[in-house]
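>>> Provided below for reference: sequence and predicted model.
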Amino acid sequence: MSPALKIVVDTRNGVPPWRQVRDQIAHLVEVGQLALGTRLPTIRQLASDLGLAPGTVARAYKELEADGVLHTARRHGTVIAAAPSDGADPLRAAAEQYVQTAKSLGVDERTATSLVQRLYDLTEETT
């Protein structure tokens, strides 16, 4: 693992490993320990370093890429593309609030996302 990329995954804390990887990389970018343009290890290499399945690391990278934090290009690998959003995005803020509320009520991820999908479908039917 690269010296700047210090990630620790605790499989006993209830947080999915992919989320721990994603959150820790985002944090390292936020605090400047991973600068823009920094190349990250390959999915296979990081998975091996952390003792995780490659799909777990792939999901973390995919989530960060969707957030615009990472960019993957075949020749250049996966690099830091931008700092994570500062929370100014109103949709992200609403989603974060929803997740926190669902968790505080003891609702699991599958149930919470299913509810959002059903509500989204209902609003499409009425518009």
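Ah, there it is. What you are looking at is a predicted structure, and each value in this text was computed from that prediction instead of being measured. Numbers count the residues shown, from 1 in each chain.

>>> going by C-alpha atoms from here, please, whenever you check contacts or count neighbours.
Will do.

>>> pull out the buried residues from the biggest helix by length in the chain.
Longest helix in the chain by number of residues (criterion: DSSP state H): helix 109-126. By neighbour count on 16 or more other C-alpha atoms under 10 Å, the buried set for helix 109-126 is residue 112.

>>> same check, this time on stretch 84-101
Applying 16+ other C-alpha under 10 Å to stretch 84-101 flags 84, 99 as buried.

>>> contacts for that stretch?
26, 29, 30, 67, 68, 69, 112 (C-alpha atoms under 8 Å, 6 or more residues apart in numbering).

>>> mind doing that once more with 6 Å?
Contacts of stretch 84-101 with the rest of the structure, by C-alpha atoms under 6 Å, 6 or more residues apart in numbering, involve residue 69.

>>> ok, and here's another one to check against it:
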Amino acid sequence: MRFTIRHDDDTPPFEQVRRQVVDAVASRTLAPGTRMPTVRALAAELDLAVNTVAKAYRALEADHVIETRGRAGTFVAATGDPTTQEAQLAALAYADRVHHLGLDRATALALVESALDAPR
């Protein structure tokens, strides 16, 4: 996901960053569990002050859009009710494992469909 800043816009840069992240999460362009760029990296990419991006990240964290996991970094937070959040985290863990194993998307999805269709 590429973020952009319109310097001719009356909206402050931190709010432009915040709004773009919120919109990307809402449209599922940024999925739960997606690692966000570091504050310094995003500031350099957008040619903004580090404090500007940090302000946007603090606002996003206060709104539970992103979460910081210490040294592991900042990630898009799971959203929705607790059941949906747990399912999103399980899906992320599955996707990480599938990538690690080198499985292609079609195989991974077929395995999920088979598991969901199995009698319980």
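Cool, got the structure. The model shown is predicted, which means the values in this text are computed figures rather than measured ones.

>>> quick TM-score on the pair, please.
Here the TM-score for the pair of chains, by TM-score structural alignment, normalised by the length of structure 2, is 0.64; 80 aligned residues with a C-alpha RMSD of 1.3 Å.

>>> quick one, helices of structure 1?
Under DSSP H, structure 1 gives helices at 17-30, 43-50, 54-66, 90-104, 109-126.

>>> helices or strands up against the longest one?
Right, the one you point to is helix 109-126 of structure 1. Helices and strands touching helix 109-126 of structure 1, as assessed by 3 or more C-alpha pairs under 6 Å, 6 or more residues apart in numbering; DSSP states H and E, are absent.

>>> if we can go back for a sec, residue 74 of structure 1 is nearest to which of the helices of structure 1?
helix 43-50 (12.6 Å; C-alpha to C-alpha).

>>> just give me the mean distance for the closest one relative to structure 2.
Helix 43-50 of structure 1, aligned to structure 2 and superposed, deviates on average by 0.2 Å (mean C-alpha distance after the TM-score superposition for structure 1).

>>> quick check: residue 27 of structure 2 vs residue 1 of structure 2, distance?
Going from residue 27 of structure 2 to residue 1 of structure 2 by C-alpha to C-alpha, to the nearest Å gives 12 Å.

>>> before we move on, the earlier item: distance to residue 37 of structure 1 added to the helices of structure 1, as CSV?
Output for the helices of structure 1, formatted as CSV (distance: least, C-alpha to C-alpha, whole Å):
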stretch, distance to residue 37 of structure 1
helix 17-30, 11
helix 43-50, 17
helix 54-66, 14
helix 90-104, 25
helix 109-126, 33
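
>>> centroid residue for structure 2?
Nearest to the geometric centre of structure 2 sits residue 76, at 3.0 Å (C-alpha atoms, centre = their mean).

>>> which position in structure 1 aligns with that one?
Under the alignment (TM-score structural alignment), residue 76 of structure 2 pairs with residue 80 of structure 1.
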